[in-house]
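Asks: Coordinates for the following, if possible.
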Amino acid sequence: MWAFLHKLASPQGFYALSARLSPWCWGLAACLIGGGMIWGLGFAPADYQQGNSFRIIYVHVPAALLAQSIYVAMALAGLVFLVWRVKLADMAATAMAPLGAGMTFLALFSGAVWGVPTWGTWWQWDARLTSMLILLFLYIGVLALRGALGTRQSAARAASVLTLVGVINIPIIKYSVEWWYTLHQPATFSVTSRPAMPAEMWLPLLVMVLGFYCLFLAVTLTRTRHEILRREASRRWVQALTGEGP
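Replies: Alright, predicted model coming up:
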């Protein structure tokens, strides 16, 4: 077990494993997202209150869930990098950050579009919306730190510290609807209770959520592979792989 983890934590071992896994993740993501979109937009019944405008839920909810999950994954990677100096963890965190920022923006934008027919406005300084906006600023801060500091090591440490400090915002996002009076509706999925929607509405949503997580894995594996090649360009195995060696 430890031998496998040690091999997985090495850039060369991860590069080889991700080469086998990434095509499957891309394929699953395409099938699940494509199927979920067709099912949700074309065949799920309209909501009895919101009509067809509710269908944006099939993009909004998966994007919001993934935005928070990516940030937690980045925080864990940052902790591994700071404590154990595993450089692959920083490579993975670097690969995740742009997708996390994109998903946060998508969640905010789709929520604003949904808010027009539901609340009558694009934006409210609602606790859930405000904490999601803070999450976007945290992502932007992480990306800016990685590009602003002089050395890669100092940039990695600063980005990891910011990520770990900012992770306190994740439970605020999750429980903001319960802690404060907000316009935002409660969570669509709950482990302890049955879904509020009928099965023909929440099943395609579940498919979309799974598809977005497969997309996250596919993008992370692919971008981490590119990051490995960029940072390990002087290694013999990379030079042999790219044909740039002696």
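
Asks: CA atoms for contacts and neighbours, from now on please.
Replies: Will do.

Asks: where's residue 140, which helix or strand?
Replies: Assigned by DSSP states H and E, residue 140 belongs to helix 127-148.

Asks: Mind listing what's buried along that helix?
Replies: Neighbour-count burial for helix 127-148 flags 127-136, 138-139, 142-143, 145-146 (criterion: 16 or more other Cα atoms under 10 Å).

Asks: In contact with the residue lying closest to residue 159 once chain neighbours are set aside, which residues?
Replies: Among residues not flanking residue 159 along the chain, residue 142 sits closest, at 5.1 Å (Cα to Cα, 6 or more residues apart in numbering). Counting by Cα atoms under 8 Å, 6 or more residues apart in numbering, residue 142 touches 97, 159, 162-163.

Asks: distance of residue 149 from residue 171?
Replies: Distance, residue 149 to residue 171, by Cα to Cα, to the nearest Å: 29 Å.

Asks: Compare neighbour counts for the two and give me the winner.
Replies: Set residue 149 next to residue 171 and count neighbours by other Cα atoms under 10 Å: residue 149 wins out with 14 against 11.

Asks: what's the host helix or strand of residue 97 packed up against?
Replies: Using DSSP H and E, residue 97 sits within helix 87-119. Packing partners of helix 87-119 (3 or more Cα pairs under 8 Å, 6 or more residues apart in numbering; DSSP states H and E): helix 57-84, helix 127-148, helix 199-231.

Asks: so which of those comes closest to residue 30?
Replies: Set against residue 30 and scored by Cα to Cα, those come closest in helix 199-231, at 7.2 Å.

Asks: Please provide the structure for the following sequence as well, for comparison with the first:
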Amino acid sequence: MRWFHQLGSPPYFQSLARRLSPWLAVPAVLLTAWGFYAGLVHAPPDYQQGDAFRIIYVHVPAAWLSLFVYTAMAVAGAVALVWRMKVAEAFVIAAAPIGASFTFLALVTGSIWGKPMWGTWWVWDARLTSELILLFLYLGVIALENAIEEPRSAARAASLLAIVGVVNVPIIHYSVEWWNTLHQGPTVTRFDAPAIEWSMLLPLLVSALGFTLLFAWLVLVRMRVVLLRREAGSRWVREWLQNP
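Replies: Next up, the predicted model:
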């Protein structure tokens, strides 16, 4: 609990985030670059889709992050509402634009992939529609936070929306199992074994890890900015600005 309360302290978090940032940025860039190179260049073509399948090395990590980020926002939102932690509020505000970007990327790459596979850019498929709703939820969190002038009230309202909207995450994940959809079923997260050859799977996992570290780095940078703006008149901010 002591560590938990320390992490909720803006000065402590500011110092911790500054130390962690380079340790996240460098592996994120290296892993993402290797995953893309191995997947786009060295992985063998799919026996049905040919080289068109290679877009999964962008699409799947982006789709994974779209769900992960929103779930993390809902958890942070609950912490913000229960314990009134400024750092948790900052996470919700800082993560929303990043999560929206990943969701938009997942939708765009999914449409590009769907054109040669389904013969159309878009269908009102259960998976695609619920993912689009997720993008609207992200945009709703961003809009709600900007619509309320008082920062802490805005953060609490955005946190509440994040918690309410998290019900859409399992709908997205299980949509291909609950309904008859054009979107293919799970290939990696299966109970028996991944339905993908290892030479294709490894770059995909590395890309997903690289994207996750990239998100962690970006959200730390944005959280530091959010906290500095909100605590601009505090003593610790003045001291930090003198010795950044």
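
Asks: Quick check: TM-score for this pair?
Replies: TM-score for the superposed chains, counting by TM-score structural alignment, normalised by the length of structure 2: 0.97, backed by 243 aligned residues with a Cα RMSD of 1.1 Å.

Asks: Now tabulate the helices and strands packed on helix 87-119 of structure 1 in JSON lines and tack on distance to residue 7 of structure 1.
Replies: Converted to JSON lines, these look like this (distance: least, Cα to Cα, whole Å):
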{"stretch": "helix 57-84", "distance to residue 7 of structure 1": "15"}
{"stretch": "helix 127-148", "distance to residue 7 of structure 1": "27"}
{"stretch": "helix 199-231", "distance to residue 7 of structure 1": "15"}
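
Asks: Out of these, which is closest to residue 26 of structure 1?
Replies: Taking these one by one with Cα to Cα, helix 199-231 is closest: 5.4 Å.

Asks: what's the mean distance for the closest one versus structure 2?
Replies: Averaged over the aligned pairs, helix 199-231 of structure 1 sits 0.7 Å from structure 2 after superposition, using mean Cα distance after the TM-score superposition for structure 1.

Asks: Can you tell me which helices and strands that helix packs against?
Replies: For helix 199-231 of structure 1, the elements it packs on are helix 11-38, helix 57-84, helix 87-119, judged by 3+ Cα pairs under 8 Å, 6+ apart.

Asks: What are the buried residues along the longest one?
Replies: Meaning helix 87-119 of structure 1. The neighbour-count check on helix 87-119 of structure 1 (16+ other Cα under 10 Å) flags 87-97, 99-101, 103-108, 110-115 as buried.

Asks: ok now do residue 128 of structure 1, which residues does it touch?
Replies: The contact partners of residue 128 of structure 1, by Cα under 8 Å, 6+ apart, come to 173-174, 176-177, 182, 184.

Asks: Quick one: closest of the helices and strands packed on helix 87-119 of structure 1 to residue 6 of structure 1.
Replies: Across these, closest to residue 6 of structure 1 is helix 57-84 (Cα to Cα), at 12.1 Å.

Asks: Read off where that closest one ends up in structure 2.
Replies: Counting by TM-score structural alignment, helix 57-84 of structure 1 pairs with residues 56-83 of structure 2.

Asks: residues in contact with the residue nearest to residue 72 of structure 1 when sequence neighbours are not counted?
Replies: Leaving aside its sequence neighbours, residue 72 of structure 1 sits nearest to residue 167 (Cα to Cα, 6+ apart; 6.6 Å). Applying Cα under 8 Å, 6+ apart to residue 167 of structure 1 gives the contacts 71-72, 75.

Asks: sec struct for residue 195 of structure 1, please.
Replies: coil (DSSP: H, G, I helix; E, B strand; the rest coil).

Asks: For the nearest residue to it once chain neighbours are set aside, which three-state class applies?
Replies: For residue 195 of structure 1, ignoring the flanking residues on the chain, the nearest one in space by Cα to Cα, 6+ apart is residue 189 at 6.1 Å. What three-state DSSP gives for residue 189 of structure 1 is coil.

Asks: which residue lines up with residue 189 of structure 1 in structure 2?
Replies: Using TM-score structural alignment, residue 189 of structure 1 lines up with residue 188 in structure 2.

Asks: one step back: in the match of helix 57-84 of structure 1, what's buried?
Replies: Of the residues in stretch 56-83 of structure 2, 56-67, 69-81 count as buried by neighbour count, 16+ other Cα under 10 Å.

Asks: sorry, back to before: quick one: which of the contacts of residue 142 of structure 1 has the most company?
Replies: residue 159 (27 neighbours).

Asks: What spatial separation is found between the nearest residue to residue 143 of structure 1 once chain neighbours are set aside and residue 136 of structure 1?
Replies: In this structure, residue 143 of structure 1 finds its nearest non-sequential neighbour in residue 97, 6.9 Å apart by Cα to Cα, 6+ apart. Distance from residue 97 of structure 1 to residue 136 of structure 1, counting by Cα to Cα: 10 Å.

Asks: ditto for residue 165 of structure 1
Replies: Distance from residue 165 of structure 1 to residue 136 of structure 1, counting by Cα to Cα: 14 Å.

Asks: List the contacts of residue 59 of structure 2.
Replies: Going by Cα under 8 Å, 6+ apart, residue 59 of structure 2 touches 105-106, 109-110.

Asks: same thing with residue 82 of structure 2?
Replies: Applying Cα under 8 Å, 6+ apart, no residues qualify as near residue 82 of structure 2.

Asks: on that earlier part again, looking at the helices and strands packed on helix 199-231 of structure 1, spot the one closest to residue 232 of structure 1.
Replies: Here helix 11-38 is closest among those (Cα to Cα), at 8.2 Å.
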